[in-house]
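[1] Mind looking at a prediction? Sequence and model below.
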Amino acid sequence: MESDKRGLLRHEQVKLLYDAIPLSILATLINGVVLVAVGWDMVDRMASISWLATLMVISFARLALTFFYRRTRPGLEQTGQWEIYFTIGSIAAGLVWGAAALFQFPEHSMAHQVFVAFIVGGMCAGAITSLSPLSLQLFSFLILALAPLIVRFFMVGSELANMMGEMLLLFLIMISISGLRIHRNIKQNISFRMQSEEQETLILESHLEQQAILDNAPVGIWLVGTDGRYHFVNRTFCDAIGVAEREFLDGTDPGDLLGGGEAARQWLNADRACFEQDGACHSLETLTFADKSEHLLEVTRVNIRDNTGKITGVVGISADITERHQAEERLRILSQAIEQASESIIITDKAGLIEYVNPSFTRITGYTPEEVLGEKPGVIKGAGQSPEDYERIWKTVTAESAWNSTIIACRKNGGLYPALMCIAPIRDENGQISHFVGIQQDMTTNKALEEKFMQAQKMEGIGILVAGIAHEFNNMLAGMTGNLYLAKTEVADVPSVVKHLENVENLSFRAADMIKQLLTFARKGMLVLQPFDFTLCMHAAFQVAREGMPDHISFHTEFCEEKLIVKGDCAQFQQLLINLINNACDAVEGVAEPMVCLRVEAFEADDEFMRNCPEVGDSQFVHMSVSDNGCGISDEEKAHIFEPFYSTKGVGHGTGLGLSMAYGMVQSHHGVIEVESKPGNGSVFHVYLPLLAEENADALGDEDSAVVPGKGEVILVVDDNAAVRRACSSVLKRTGYQVLEAADGFEAIELFTANQDRISLIIMDVVMPGLSGVDAVERIKALSPDVKVIFTTGYDKQEMLNSKLTSDEYPVIFKPFSIVKLSQMIRQQLDV
């Protein structure tokens, strides 16, 4: 290292020597020409010219050497070689100037001799500055140039010459001392400059290293001055924001650089706020990056001070924790999911010791975490699992397989419950089993739902049975009512016979109502819903029911004074009320002070009601309750009272269909029916129906009892039941119409095609073998789009009729139908 420094110093000294040659050559040539010119007449001209020529050759040679030096730019290893070249040149120059004492020294002119001394002395004085970088070259030139002249003056021998010789000798000594001092100063300056350059290099390298560290740091770093401007930003911060460093440092508004908006404003406010605080400021902040995405940053700011303690700026460091925050958020959600899960979750270590249980574990089993943590799952009571079962489970999960099964589990209090259990291994990052997780689902509710589903299937089976017989039964009733009408018209003059026929007719329609209720119970009937005043409807039903109640039963009623409008079938709800009152009367039999209460009121559902009845979407209801102080109903009986053919009454008392039909009817009206009862404390049946916003209901009046006669129009009657078809045809003919009959849809199309100009109306049965009435009408419409049709049905699923025809496109009349109503519907269609 030391030798390298010496070599570099020598290199710089040689460089200074060559840098000074051009100026010294110029001075040499000027002084040489002046010296020759002044002594032109005093010395031998030939010798003088030869001296000058020699001086010029040496000078141009040194100048050429300088040119090649600067052109080749030699390195440290060539320094010695070029130093030798320079030394030879300087010695040659010194010898030429020393030769001036021989060739340019006039013998007889002291003035010219002094002038020669002045010129040579001046060259030596000038050499101090040009040759001082190296002492050898300086002293060799001075001695070679001045020594011959000093000797020549002493050889003259005069007092004045001796004085000149002494002065030149003294001058040689003085300029040698000065040259040595300058040499030392130059050498020292070069050393200082080299040290300074070395320090600058080290500082620059250190700065570049620090800059590289700051730029490549995985965090954003910035410096904000008291003027609110950025004085430093590292590359990480610039790349994240998408703004070049020069834009941060050129005075641009920082708010614009950070994208503007609320996030940028809060960021700058946080920078400013740190000026007012001592110590570090920590915060979590969001900032928009170059890709327009929002990133969460963990920011630390600290103010910096000068030597006087004055705050000069704030340094900020931001770490992007977006991914970490997202990972933590996912872990939090996962943790919360486990904490909030309704299933019991246990996590054990590899040895089977419990490390974690969630809150549902305590809720389901009754064990607290303190009782089971650090223990094996065997501490939990079990039922139905033998030690062999546990051994088999352990072998399954340790073989890296999940174990699933339904079990009978046991709570801390000894209660048993069905459960679905899953145990699975948890693997670490190396794929090795580190823990086990057990998830247990309490299947008590599911078991109840399964039982309800089985009950629903049983109800569905009964519904299918009811639906299967309804169509044929209603067809038979339709045939009966039609023939009864014809019989009444034929014996109209025998009142007693007419009375008996009307009784049979009424029984037929009551039988039809019973079938309608059965269909409603099975939820397979087609309801004709219309708004009505529920209070008035129930008041009328109460009057009927009151007539049949024993006199010893005390009956209380509370009817709401305001109108309560619901949409439904008033007759069905009247039958429902009568059934509930009859059941209440049966329940209070044998009670000392029997009492039955009826209440009708408005009801606004609360949160508890909505939780218990999630299937209803309304909040405003009509609430009807029928209560008694009778024998009550046990919990076991309450689980079955809405099932068909289930009855708590003795044999011969009740069919077991009343409450089941009530349940089906309320359900079909989107309502709720509930029962509250305890043995010995009476019962309360609650019925909730959605309340309409309408204030007025259609008046419930009796239909016009007069048959509307026909005007000879041709009506096509289509029905696959011959008895119904013949009875309907006979009635229509008796009423004043002409009739064509068809036994199925295909025959109806043929008859209509042949007589479409004559046929004014079609009475079409919906359900027929081969081609249904709906499909037959569709084909007939292709022939005559304006055809008029009345559909008849003993039973049909609503969707069968609605699949191709809208419900209001053609009217529908249900079997058995009233002859009066049928005649009115026919007239309405024909008179349109």
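    Here it is on my side, so go on.

[2] only C-alpha atoms for contact and neighbour calcs from this point on.
    Fine.

[3] my guess is Val596 is in a strand, correct?
    Yes. Counting by DSSP: H, G, I helix; E, B strand; the rest coil, one finds Val596 located in a strand.

[4] any idea which element Cys585 lies in?
    helix 570-587 (DSSP states H and E).

[5] what packs against that helix?
    Where contact means 3 or more CA pairs under 8 Å, 6 or more residues apart in numbering; DSSP states H and E, helix 570-587 is packed against helix 534-547, strand 595-604, strand 620-628, helix 658-668.

[6] Would you format those as a markdown table with mean neighbour count included?
    Shown next, in a markdown table, are the helices and strands packed on helix 570-587 (neighbours: other CA atoms under 10 Å):
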| stretch | mean neighbour count |
| --- | --- |
| helix 534-547 | 17 |
| strand 595-604 | 18 |
| strand 620-628 | 22 |
| helix 658-668 | 23 |
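
[7] And here is the other one:
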Amino acid sequence: MAERKKIFEGFAILLNWEVWIVPIVLSTALIVVSFYNYLLFHTLAELFTIIVGVLMFVVAVYTHSLSRESFLMYLGIGYFWIAVLDMVHAFLYKGMGIVVSDVADHFIQFWIANRYIESLLLITAPLFLTRKIHSTGAFLAYGAIASITCIAIMGGYFPVSYIEGVGLTEFKITSEYIICFILFLALVNLYKTRQHLKPNLFPFLSTAIVLTIFAELAFTSYISAYGPANLIGHIFKLFSFWLILYSIIRLNMQEPFKDLVESENRFRKLVKEMPLSLGYVSKSGVIEDINDRFKKTFGYTHEEISTVEKWYQLAYPDEEYRQWAINVWNSDIQIAAELGQDIKSREYKVTCKNGDVRIMEISGVTVGDHILATFTDLTERKNAEAALRISDEKFRQAQKMEALGTLVGGISHDFNNMLAGMTGNLYLARKKAESIPDVVNRIKLVEKLSFQASEMIQQMLLFARKGSVEMIPFSLTPFIKEIAKVCEPLISESIKLSIHSCSDDLTVKGSATQLQQVVMNLINNAKDALGNIDAPEIKLSLERFEADEDFLSKYSNLDCTLLAHLIVSDNGMGISEKDKPHIFDPFYTTKEAGKGTGLGLAMCHGSIQSHGGVIELDSVDGDGTTFHIYLPLIEGEEIDTSSTDSLGPPLGNGELILLVDDNEVLLNTSKDLIKSLGYKVLTASNGVEAIDIFTSNSSEIALTIMDVVMPEMGGTEASKQIKAISPEANIIFSSGYDKGEMAENGTSIVLSKPYSIDQLANTLARYLLDKEGDN
């Protein structure tokens, strides 16, 4: 069906008046001329067919390298030599007088011989629909046939075809019928091989063969060189040659050019609408053409970038960067030309018309003397990669924090238990040595250091987000003065420590211990940065600060405008640009091995964040460092400055306390401490033992102090069973774990190890007093 459709489409084209207008006009003109001068008619008719034959050859030759059509090449070569023989026929025609010949039928012999050659050409042409042609061999072969024909006719070896006054010989008439038969076989052969023909070619060639047959049949009635049969035969021949020429030109020139134009239009549309910025660039850098995406990406029109200087100035306004970009582009073009490769892809920072700077990957493909440059926008991808790197860095930091938290969390319980045993025994030793003041003072110093060690564990837990801290309101103004006193002995006498504090009472809610650790850490870092500095100086200052909209938008975690501004600065060596992004990372240190853990500034950052504040770094390599700390101010809250140290711890009235702890040293120490406070004590080393003792003494036990984590049975389970025995049982817990962590597990912690004697005494007194009041 598809094949028949193509044939019908071809015949529809054949019936188009545009196909026939030229031969009809020429034929009409030639017929008119024949009435005036028949010899002129014959000459013009033959001249037309000669020109057509040469044109077929020229078109076939010059399009063969592109079309690769062996069939049409074969026809072009054959018709070239047919045109040559037709030219000899025209020269020998009766009355021309161009070539002198004694034989009257030479021009007819050339005609009939040429028609034999034409019929053989048409019957053999389909062989080259599926075979490649050797153009030179075919040209020489037909040239040889033409030469042999000329020699045979002019040498008198060709049969007589026409006798003057008598007419055509039997050979001539029989030859016309033989030629018609060969042409008919050529038509059949062409039909059989039509599937190998280009679409629409079969109707033209088949019609041309039929017209050639009609011409030959007309010549069978040939009587006179100037007779009507000769005229009709030449008109049919004209039409036949024209159709063959038309089909060759249409398929080898018109159709390819049409396809080329359509392909070019598709390409232009594709380039124009392609979602990739393209520029057609000369090797000097002038952008001669751009697509729509280029205009949309950069905002420039073709006119705005039409010169190399203007484009470079627009794309690279910075003169130094522009020169770099020009040098790199020219170098890449030269390298690509030498190696026969495409232009290397490189990243450039290109400025758009609206001022945006985009990261572009520019590459190029050489097209003759020009370059088709592609501009790929990498800005979003680069931003995403940067964000991914930041996220990855945060993930690694979180892993480090988790590892640190696991480490500290694992040792905090045992460490706090040991500290609790130490502080308890130190208190008992201090009571025994009350008559020796110097010993008492030294014991108090060790007690203080022990509790500071516990606070350090608490801070590390908080830093690793494994702990909680109690936030209370306190004034920063006296706080700064106290820190100065503590820090003065820590720094060298050659370093000047300047303190500047405002007179306002700047109250914040937080942990004074934590903030003290932050400031001391910053001052210690400042001291280390002043090693080889002339006139070294550290400045510590405090002022009120009111945040504006820009500051609040920069730090979204701040929820108030009134802030305390704490500044720690030095005139030391400063911090390099490569170190600044990592300065608050855990385990990152710029100090020598053995002189820094990489946790100090990370803990400072975590502590300030836990206070709802921010910490900023301002430093120039070689020109000092300044840390800015901003803490939210509170107003209207009372600050408890009362102290009960002078009153001493509250004592008991012989109440019986059940003390439960698996640590033998801590159990015995705590037992002695509680006894020293005026209480009686029963002890148990685990939950099972505690239940047995409570069952036997439930009516006498006023309060149970229960450790949380113990072998055999922990404090939480033991307390449940004790409550089942006596719902009114009074139980408080003590633990070396963090309060917040235990609270998440549903446990109400009252005493955190290590606890001071005052904490223990006040807790027992307050708890027993509340219960007595309830009764």
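    Received the coordinates, thanks. Since this is a predicted model, take the numbers as computed values, not measurements.

[8] So after superposing, what's the score?
    The TM-score (TM-score structural alignment, normalised by the length of structure 2) is 0.50; 436 aligned residues with a CA RMSD of 4.1 Å.

[9] related to what we said a few turns ago, tell me which residues of the helix holding Cys585 of structure 1 are tucked away?
    570, 572-585, 587 (16 or more other CA atoms under 10 Å).

[10] Same check on stretch 403-410 of structure 1?
    For stretch 403-410 of structure 1, the neighbour count (16+ other CA under 10 Å) marks 403, 407-410 as buried.

[11] Would you check which pair of the residues you listed lies furthest apart?
    The most widely separated members of those are Trp403 and Cys410, with 19.1 Å between them, by CA to CA.

[12] quick one on the thing from earlier: I'd like the buried residues of stretch 403-410 of structure 1 laid out as a markdown table, including distance to Thr793 of structure 1 and secondary structure.
    Shown next, in a markdown table, are those (distance: CA to CA, whole Å; DSSP: H, G, I helix; E, B strand; the rest coil):
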| residue | distance to Thr793 of structure 1 | secondary structure |
| --- | --- | --- |
| Trp403 | 57 | strand |
| Ile407 | 52 | strand |
| Ile408 | 52 | strand |
| Ala409 | 55 | strand |
| Cys410 | 57 | strand |
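
[13] Of all the helices and strands packed on helix 570-587 of structure 1, which one is nearest Ala383 of structure 1?
    The nearest among these, by CA to CA, is helix 658-668 at 38.3 Å.

[14] related to what we said a few turns ago, tell me which of the helices and strands packed on helix 570-587 of structure 1 lies nearest to Leu689 of structure 1.
    Proximity to Leu689 of structure 1, assessed across these by CA to CA, is greatest for strand 620-628 (5.2 Å).

[15] And for that closest one, what's in contact with it?
    Residues from elsewhere that reach strand 620-628 of structure 1, judged by CA atoms under 8 Å, 6 or more residues apart in numbering: 534, 564, 566, 580-581, 584-585, 587-588, 594-605, 682-691.

[16] With stretch 56-74 of structure 1 instead?
    For stretch 56-74 of structure 1, contacts defined as CA under 8 Å, 6+ apart pick out 18-19, 21-22, 25, 28-29, 82, 85-86, 89, 92-93.

[17] and with 7 Å instead?
    18, 21-22, 25, 29, 89, 93 (CA atoms under 7 Å, 6 or more residues apart in numbering).

[18] gap between that stretch and the chain center?
    80 Å (CA atoms, centre = their mean, to the nearest Å).

[19] got it, and stretch 691-699 of structure 2?
    Using CA atoms, centre = their mean, the offset of stretch 691-699 of structure 2 from its chain centre is 72 Å.

[20] Ok, stretch 468-483 of structure 1 next?
    Distance, centroid of stretch 468-483 of structure 1 to centroid of chain: 62 Å (CA atoms, centre = their mean).
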